[in-house]
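*Asks:* turn this into a model:
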Amino acid sequence: MRRSEAALGSAVFFALAPGIVAGLIPWWLTEWHMEPAPLLLRLAGALLTLAGVAFLLQAFWRFVSEGLGTPAPVAPTEHLVVGGIYRHVRNPMYLSVLSAIVGQALMLGQPRLLAYAAVVALAFVVFVLLYEEPTLAKRYGAEYEAYRRAVPGWLPRLTPWDGAKIPPKQ
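*Replies:* Reported below is the predicted structural model:
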C-alpha cells in the first residue's frame, strides 16, 4: 500500500472509529452540556482530552508512516508498528480514546461518560484478547510475540523499549 492510500484510509477510519466512539457518542450522551464541576477538575479533563487526541493522532500516523497501512482490520499494515508511543504500550489507540472520554467526563462534569468509558474499556479488552492479539500473532509470528513479551498491553512502560530483540519477519 502506498503512503497516500494509507493516509486516506487511516483518516477515514479515524473519523469512523474514534470519531464516533470518542466524539459522536459522548455528544449524544451529553450534548456537551456542562454540569457543575470544580475548575481544577475541568482543567484536568481538558488536558486529558487533549493528550488523548494528541497520542491518538501520533499512533495513527505511525500506522501510515511505519506500518504502511491503516488501523482498520480491512486494510492492515504491511509492517508491525513498534515505534513512537508503541515503544511504551501496545494499545495506545485504545488508551487514547479512553483518555479522551474520561477527560470529557471530567471537563463536562458528566459522570455518565465515566460509565460509558467503562463499557468501552471492556469492549476494547475483549476485542484485543479475542481478535487483535491472535490476528497479529498469526500475521507477524515471532516478531509480534517478541514485541508482546517486551511491551505491556495496557500499563505503559516508563522507559521506551529499544526493539533490539525482535527477530525479522520471515
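*Asks:* C-alpha from now on. contacts and neighbour counts both.
*Replies:* OK.
*Asks:* list the buried ones in the longest helix anywhere in the chain?
*Replies:* When the chain is parsed with DSSP state H, its longest helix is helix 39-65. Burial within helix 39-65, assessed by neighbour count using 16 or more other C-alpha atoms under 10 Å, is assigned to 41-42, 45-53, 55-56, 58-65.
*Asks:* to compare with the earlier structure, here is another sequence to fold:
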Amino acid sequence: MRTFSAIAGSAAFFIAAPGVVAGLVPWLLTDRWRLPWSRLPGLVPIGGLLIVAAVAVLLHAFARFALEGLGTPAPVAPTEKLVIGGIYRHVRNPMYIAVLSIILGQALLFLSWTLAAYAVIAAAVMTSFVRFYEEPTLARRYGSEYETYRRAVPGWLPRLTPWRG
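*Replies:* Presented below is the predicted three-dimensional model:
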C-alpha cells in the first residue's frame, strides 16, 4: 500500500509543481502557445528534442522517488529513504534541471525571450530553494548518508560516470 500512496502522491505533485512551472506558466506567458514557431533553422527540432528528453528525465526522477524512496518529491510527503539510484547517480537535482530544460526548450521552439527570462528567474528561485531549504533539510533527515552523497554527486552539472556509493 505504501508504494501505491507514493505513486499517487508523486503523480499529484507532478501536476502541481512541474506541470504548473513548466506547463501552465509558459502556456500563459506565450498566450496559450500562440507565438509563431521559431523562424531560425534548427531551433524547432532542438527545442522539441530538449523538451522530450527533459520530460523523460523528469518522469524517471519522479518514478525513483515513488519506487526507490517510497515517498514523493513534495516536502509535505518526503521519501522514507534517500533517493540515490538511476539518474540521481549522475546529478542531485535532475528534476529542477529537467523543468528548466523544458522551459528553455519552449523558449527555443517559439524563439521567446519572455520564456528565456522566465527560465532565468525560475533557475534563481530553484537554486535558492535547494541551497537554503532542501539541502539543510536533507542533511538533517538523512545525516551522513546525504553528506557522503552530496560530496560525491554534483548538484547541477551531471557527472559522466555514475556514482557507485
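*Asks:* where does the TM-score land?
*Replies:* Comparison of the two superposed chains (TM-score structural alignment, normalised by the length of structure 2) gives a TM-score of 0.97, and 163 aligned residues with a C-alpha RMSD of 0.9 Å.
*Asks:* the longest helix of structure 1 aligns to what range in structure 2?
*Replies:* Using TM-score structural alignment, helix 39-65 of structure 1 corresponds to residues 41-67 of structure 2.
*Asks:* just give me how far that stretch sits from the chain centre.
*Replies:* Stretch 41-67 of structure 2 has its C-alpha centroid displaced from the chain centroid by 9 Å (C-alpha atoms, centre = their mean, to the nearest Å).
*Asks:* over to stretch 29-37 of structure 2?
*Replies:* For stretch 29-37 of structure 2 - counting by C-alpha atoms, centre = their mean - the centre lies 23 Å from the chain centre.
*Asks:* could you do stretch 103-115 of structure 2 as well?
*Replies:* 17 Å.
*Asks:* try stretch 112-123 of structure 2
*Replies:* Remark: stretch 112-123 of structure 2 is offset 16 Å from the chain centroid, using C-alpha atoms, centre = their mean.
*Asks:* all helices of structure 1, in order?
*Replies:* 3-19, 25-30, 39-65, 92-108, 111-127, 133-140, 142-150.
*Asks:* wait, what's in contact with the residue nearest to Gly69 of structure 1 when sequence neighbours are not counted?
*Replies:* Leaving aside its sequence neighbours, Gly69 of structure 1 sits nearest to Thr77 (C-alpha to C-alpha, 6 or more residues apart in numbering; 3.8 Å). Taking C-alpha atoms under 8 Å, 6 or more residues apart in numbering, we find Thr77 of structure 1 in contact with Phe63, Gly67, Leu68, Gly69, Thr70, Pro71.
*Asks:* which one (most neighbours) among the residues you listed?
*Replies:* Gly69 (31 neighbours; other C-alpha atoms under 10 Å).
*Asks:* shouldn't that one be in contact with Arg62?
*Replies:* No. Using C-alpha atoms under 8 Å, Gly69 of structure 1 is not in contact with Arg62; the gap is 9.2 Å.
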